[in-house]
Every structure is written in C-alpha cells, then in structure tokens.
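In: Only the shape, not the letters, is given here:
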C-alpha cells in the first residue's frame, strides 16, 4: 500500500532532509513550509501520516493537529518541537497527537517513529475496511440459516454479545468461525473499538510472542525500536485468536496470564502492560483430546471455554444450502455485474453434496459458477465435476439399496407363505430372531 506523508516544517534544510529520508523508505511525501499550506493540503488530499512542527509562522502545529483530527481522524500526527516547548507537545498529546519528537533529533529516530505510526494507521484502516465489509455481509441479520441448529446459534450469539465473557468457537474448517467472532464484536459494547484478528497457525513459532505482545528496542537483533503487539492494538476492543489449538505451550502460558490478570510484558521490557481486551478464540481441534495428549494446557482450556459456541457443519444443516446459494449468488452478481441464477436442479445437486469444506467451499463454488457463466442460468452440468460425480454415486448407491431392500422383502414374503404365516418357523428358516423378523415385517410393511 502506498502511504503518503505530509511534512510541515518552516526550516528549509530540515524539511528537505526529512522529505528525502522518507522518500528513500518508499513513502510518498508532500512537504510545505507553513501552517496555511498545510491546512489547505489537509482539505485537498488524504494522508497516512502528518509530521508537523509545533511553532510555525501563521497557523500553528496545534491548528494543523485539530484540522487533521477533524478531516482525517484515523491519520496519526507526530509533533516536532524544540526542547523549550515540550509543554506544547504534551498538550498536543492530550489533544490526540500520536507522539512528539524533540529537536535536534536523529533521522533514524524519526523514521522509526513514523514507521510505528504508519503500521498502526494501516491496521486502523484495515479495521475500518473490515468493519464495513462485515457490516455489509456478516452482520447478525445476514448470517444465514433457518435450520434449528443455526437458530440455536443465533439465540446464543444474541446473549453472549451483550456480555464481556470469553468465548470459544468450535467447528470444522469453513463453518464461519471468524464471521461469528465478528458478529459477537459488532453486536457488543466494544463495537466502536478495534477487533484484531490473529491466525495462530500462520505465525512462525519464533515470531508468535513478538506479534502478540510486541517488543522493546534492542529486545533482539533487528529490534530497532518499540513495536506494539496485537494485544496493544486490541486495547478497549476484541482480539480474535483463530486456530488457538496450534499455539506453543509457552505462549499458551502467557495467554493464560492475560486472561487472568489482563497484563503482559513486551519482549525485552521490564514493565508490565495492562490492557482491556475481550478474547474470542476458535479452533477446529478437539481441545479436550489435546489436553489429554499434553499439547494444550488444561487450565487455559477451562479459561477459554467460558461460553462455547459450536458451529454445525453444512452437511448437518442442508436445509440452509438453498438460502446460502441465493445469498452468495446475489453477492457475486453485485460484484461482477452479472445476472446469473441457479436452476432448481443445480440447487438440488448442491444440496445432496456433503461439502467437506463447509460454507467456505460452497462460497467458492458459487463464485466460480457465476464468474464462468455465459447465459445467466447455472445448471448441474456447470457445477464442478466432483460435485456432480458425488451426486451420481449417491444415486447408484440408493438404487442398489432399493434393489436389496425389495429382494429382502420378497424373500421374507415367500418364506412366510411357505410357513403359512408361522413367524416362529419363518424366523428359524431365515436364521434370525423372532424380534428381528417382526421388525423387518414392519419395516417393509408386509401384510399377509
């Protein structure tokens, strides 16, 4: 992502030096020499970061800060100040500035501060985008399902969203665990604060702790400055720990402490950080089995499992498939500018499929069909081959079952006729108990 920086500095040499240093890092830089030009720039364009002197001719750095917070509230502002005006910088921090740097400063110092601010700005923008996306597609009214299993989930989500309790979402891959976590967050009192998502399985083991808890300058080779962790960024909001069953045991211990004490230490730090974070975790593993195997802490399991939410696989709520097909088709039609629709036969074929990849697999199938469709009608032949083959295989199996069933019925009738309806003799000839014979007679609705 191309990030743009507004520099406001009346000292020409410093302004040029800052601009050159930031450009060399790959940022787009717009540098101005006074407050009036900066105020105009904030009206005309969007910036990822504002770097401004406090004392300026005309409009001051505080004026620029206020204007930026009004026009672009998610954009961080770093104040540059001479040693004698630190009180002004402190006031700016109270008003909403991201940080301040005293002159004279080292260029590496300001580059590190700018990078930290831009990292947080990028995460903030991503949260804004995800909020919009989730509210459009994944808000509670749009989690689709009329089955009894999903109605039970909806009722539980409505209750749990109002609380601040820890939630453990359980379900197979593709059942919508992240969607449920987002729904809980956006229906909760924390909805205006960030939700930070962490895929525990995707983080390399040697980076997990620094990603979750952050680090201080010099904590390890390459740690040129302080970096906030995911728990820092989630302060006041929610952190979603997906695939938590893949966390190493050492990291599990630190997560347990956050749950119990709401505090942690960054790598290389000597002070404790306190956070107000709601934890939602998810896994497709059986954590009780992992506890018995010794790969998951028992005390952490019980702390996470305060309110479990079990998501049913799609094969156990087949009555929802037609609704999902309709909803996903409409979504992709909107995105692609198409008017495709599935024939009843295609929907029936999809409904008969087991969907081992669950809702995610169905979503991908619908996207593929809509994208490749040429005449606005999607038929069974347009579905992926493995789905139509599955349907044919089930049809053959059903036919064989029917044949076997009819043969069994005819054989029982012939034996009953041979014994003139004597069920005890018939059971002996058939080699089954009288009870089993009675059950078979009822199953086949035999009436002699």
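Out: Received it, and whenever you're ready, just let me know what you need. This structure is a prediction, so every number in the text was calculated from the model and none was measured.

In: C-alpha from now on. contacts and neighbour counts both.
Out: Fine.

In: Would you mind listing the buried residues in stretch 146-155?
Out: By 16 or more other Cα atoms under 10 Å, the buried positions in stretch 146-155 come out as 150, 153-154.

In: Next up, a structure to set beside the first:
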C-alpha cells in the first residue's frame, strides 16, 4: 500500500496503519512514486485530491495509468476539494476518504477492496458509468439499506444484485431471486409467503416461502412493478414488521433478510396511474441504482463480448478472437436487447465462425442485413421513365359484418403496430398500451393461436393480418 503525504492531518490519519498490519510506503514526489510503481506490485495507491503545486489527482491517475499501473486508487481529500474528488472518480478512482480519518475507516476501505477483487472476475466495468455504479454498489453493500435497481431489460440488474449480496456481510447466506412477472398471479402469494398443508386445494404438504428461505441472506424481487396491488400491501407489512405468516397459519416467523428490488418500469409513473403503492416504493427505494443501457456505455461492449466469448467457448476449443471489423460492428450496433442480446449474438457467432476468428458476418447483426437490403433495391428504377401504377381497390365484401371480429382485429393491429414501434420490446409495449406485461403475453399467445406468426409480421415477412382464418367464437 502506497500513499503521498499531504499535510499533518493526513500524517496523523495514517500513522496507525503499520500497527494494524498494513505495509505503508510513503513517497513525496510524482517521480519517486512512478519509480516505486515500476519496482513493485502495489495493492492500493492513496493520492491527495490536490497537490501543493495545483496538480489534481485526476491528472496523476492518467499519468500512472499510462505508465502501466492498473491497481486500485483511493483519493484522500478535505471538504473543500469536492470537485477534484469527482474528477478523480471519473478517471477511475475506486473511492475516497475525507481527512481526518481513523484506522477503522482505512480498514473498512481495504476490506471493500479485497471483496471487490474477489468478485471482479464476473464483473465487467470499463466505462465511467459502470465503474461509478459498482463503486456505489460496493459502498451500499456494507449496509442493510434496501436497494431499488432500475434499468432496461437485459442490462444486468440481477448481476448487480448478486454483486451487492456477494460484497455484503450476508455473502455466506442464501441469495434468492424471484421474478414477479413470471409467476401466475394465483401462485405468487404462496411462493412468496409459503403455505401450510391443506391451506388451499392442492397444498398436500407445508412449504416455506421465498421470504423465509432467504432468512440470513438476500431476497431479490425482480420485475417488482408486476406485483399485484393486493400483494404489494401484504409485502409492505412483512417488510415493516420483519415477520411473515404462511398461508393457512397464524404462526409468525421472524425474518432477517436484505431486500433488493429491480424493475424496468417507471415506478413513479406507475404510482401516478394507481398501479403501484407509494409507501412500498419509498420502502424499497432507500438507495437507488441505475443500470445504463449498453449503447450508453460503449467502452463495456468489447470487454463484455470477450468475457462472454470465454464463458461460452466449447471445452477444448482453441482461443477464439474477434477481427477488427467484427469489433467495429459490435461497437456500432445499438443493442436494443442490451447485454442479453449481446450474449445471444456471441453464442450465434461461435456456431457460425470458421477457425479461430469471429468475423463481421459471423455476428449476423440485424443492421448488417438491413444495410444489405438497402444496397440491393427490389426493382431498379429508370431515370428516364416515370410510370404511374394504378391502385387496385378490393371488391366490396358481401359477407355479413362481424362487430366482435372487427374489434379483435383492431386490437391485434394496435398491438402489432406498438410492438413494431418498440422493436418487439414487450415491457415497453405493455407500458405504452396501459396493460401489464402478463396481459400482453396472454394477448400475443391468443394471436398465435389464431394462426398469426408474430415474428414474421414484425420482421415484415408477413405484413398482413388474415381475418378469414380467425376464430372468435
């Protein structure tokens, strides 16, 4: 561990370091610091926010990175240097300490550093947004505060939740995740709270709920915005009283759990529309975190792709690499499906690749196909000939009008148009239509049962609805 002394208060703050097992090496100048960085491998570099000559920690971090130091950096600062600390954090500093501080603060910081290094193998954070997000997650993990994680589908909300659990004092306890949108409404209460034998038809034995199973650990409530209002009330009571009753029982079971929640919805808008309880929102939203979309953190795309490539590489296969053209294609794509879509593309590319290189065409990105279609017009136009093609009006229908069928067709057409507008994104479509994701899934399934190929319609292979095949009886 290495640091640069700034003043007497800093010297006093660090004077107890060696007595508690830290090997602290002091250096006075940037030149001496660079020499020591080149000679040894250091676990942590402590930098003052602002040197006596006016040099900021952010500039020092750039200098040290250029000379090959890739370890953790912590900024030591007094209150008047808030702006300098912010700029240092943007350059990749892990954390900061306010002067004066005690040896316990330094000890806690080192503990967070060790835990972060243990979990970094599964975490990719190269962009400023990702680094800052995981820095905040590391800090809140040491507390018992409830965390609400917001972000688009596929941005890694569950990965962040596991990181918080693994970095917390509850890491040895269970991590239980429940997707509130994937469980039928009739079953979610039993799955959350548990039930006794005979509590309802089919309850042939007692069953502990997810809240009870998570005792001593962390419970993730994914897609919390899909939880029915009646269940929201019961969940709020459980979180307030820290005890739960199984269905069919009056025995209270004490709970010792950390609650994390995740959503891709705007819960404040859901509160305004009466679809989410404000008191539950404020209970869960003690510490908000946001997972940025992949297109907003370009620096993460290639590291994530390489990490996913290693994860899905067939056992015994030689090391496969991306060509420069493939990397450029990955970086130029918008990724509406975020990291989940990137993982699908990498798996597909591994199947399509020949040899140990993944080429641009192996990725089969939708934008590439679209560009190819644009380059090849269906009907070549003649610059000297202009022909007006008459439109053919279909003959008037002689069948008896069916009001129910017309309404259903109009509903289907609205769903298709909205899905197209959001590139097939189910949650955004449901929000726009004012229905739950579960209700939208049911309507899409109904359309499939009527013979509609949703995927072909969305990609333009089958643009028309065929009402003659529908059965609305």
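Out: Nice, thanks for sending it over. Everything numeric in this text was worked out from a predicted model, so none of it was measured.

In: just to revisit the earlier point, tell me the one of the buried residues of stretch 146-155 of structure 1 nearest residue 333 of structure 1?
Out: Minimum distance to residue 333 of structure 1 across these is 25.7 Å, recorded for residue 150 (Cα to Cα).

In: The closest one in helix, strand or coil?
Out: Assigned by DSSP: H, G, I helix; E, B strand; the rest coil, the conformation of residue 150 of structure 1 is helix.

In: Relative to residue 236 of structure 1, how far out is it?
Out: For residue 150 of structure 1, the distance to residue 236 of structure 1 (Cα to Cα, to the nearest Å) stands at 30 Å.

In: center of structure 2 - which residue?
Out: Most central in structure 2 under Cα atoms, centre = their mean is residue 156, positioned 2.6 Å from the mean C-alpha point.

In: what about the aligned partner of residue 179 of structure 1 in structure 2, helix or strand, and which?
Out: For residue 179 of structure 1, the aligned position in structure 2 is residue 159, judged by TM-score structural alignment. Using DSSP states H and E, residue 159 of structure 2 sits in helix 157-166.

In: with structure 1 superposed, average distance for that helix?
Out: Comparing helix 157-166 of structure 2 with its match in structure 1 after superposition yields a mean distance of 0.5 Å (mean Cα distance after the TM-score superposition for structure 1).

In: contacting residues around the following helix or strand past that helix?
Out: Downstream of helix 157-166 of structure 2, the first helix or strand assigned by DSSP H and E is strand 175-179. Residues from elsewhere that reach strand 175-179 of structure 2 (Cα atoms under 8 Å, 6 or more residues apart in numbering): 162, 165, 210, 213-214, 217-224.

In: In structure 1, what stretch matches strand 175-179 of structure 2?
Out: Mapping strand 175-179 of structure 2 onto structure 1 (TM-score structural alignment) gives residues 195-199.

In: what's the mean deviation for that stretch versus structure 2?
Out: Mean for stretch 195-199 of structure 1 is 0.7 Å (mean Cα distance after the TM-score superposition for structure 1).

In: what do we get in structure 2 for residue 295 of structure 1?
Out: Matched by TM-score structural alignment, residue 295 of structure 1 corresponds to residue 275 in structure 2.

In: Name the SS class of that match, please.
Out: Residue 275 of structure 2 ends up coil, using three-state DSSP.

In: residues near it, how many?
Out: 17 (other Cα atoms under 10 Å).

In: can you pull the contacts of the closest residue in space to it that isn't next to it in sequence?
Out: Excluding its sequence neighbours, the residue lying closest to residue 275 of structure 2 (Cα to Cα, 6 or more residues apart in numbering) is residue 229, at 6.8 Å. When contacts are counted by Cα under 8 Å, 6+ apart, residue 229 of structure 2 touches 275-277.

In: Repeat that for residue 281 of structure 2.
Out: Here residue 281 of structure 2 is in contact with residue 267 (Cα under 8 Å, 6+ apart).

In: Please apply the same query to residue 300 of structure 1.
Out: Counting by Cα under 8 Å, 6+ apart, residue 300 of structure 1 touches 252-253, 255-256.

In: Give the next helix or strand downstream of the strand or helix carrying it.
Out: Residue 300 of structure 1 is located in helix 298-304, with elements delineated by DSSP H and E. Scanning forward in sequence from helix 298-304 of structure 1 by DSSP H and E, the next helix or strand is strand 307-310.

In: and that next one, what does it pack onto?
Out: helix 148-161, strand 167-170 (3 or more Cα pairs under 8 Å, 6 or more residues apart in numbering; DSSP states H and E).
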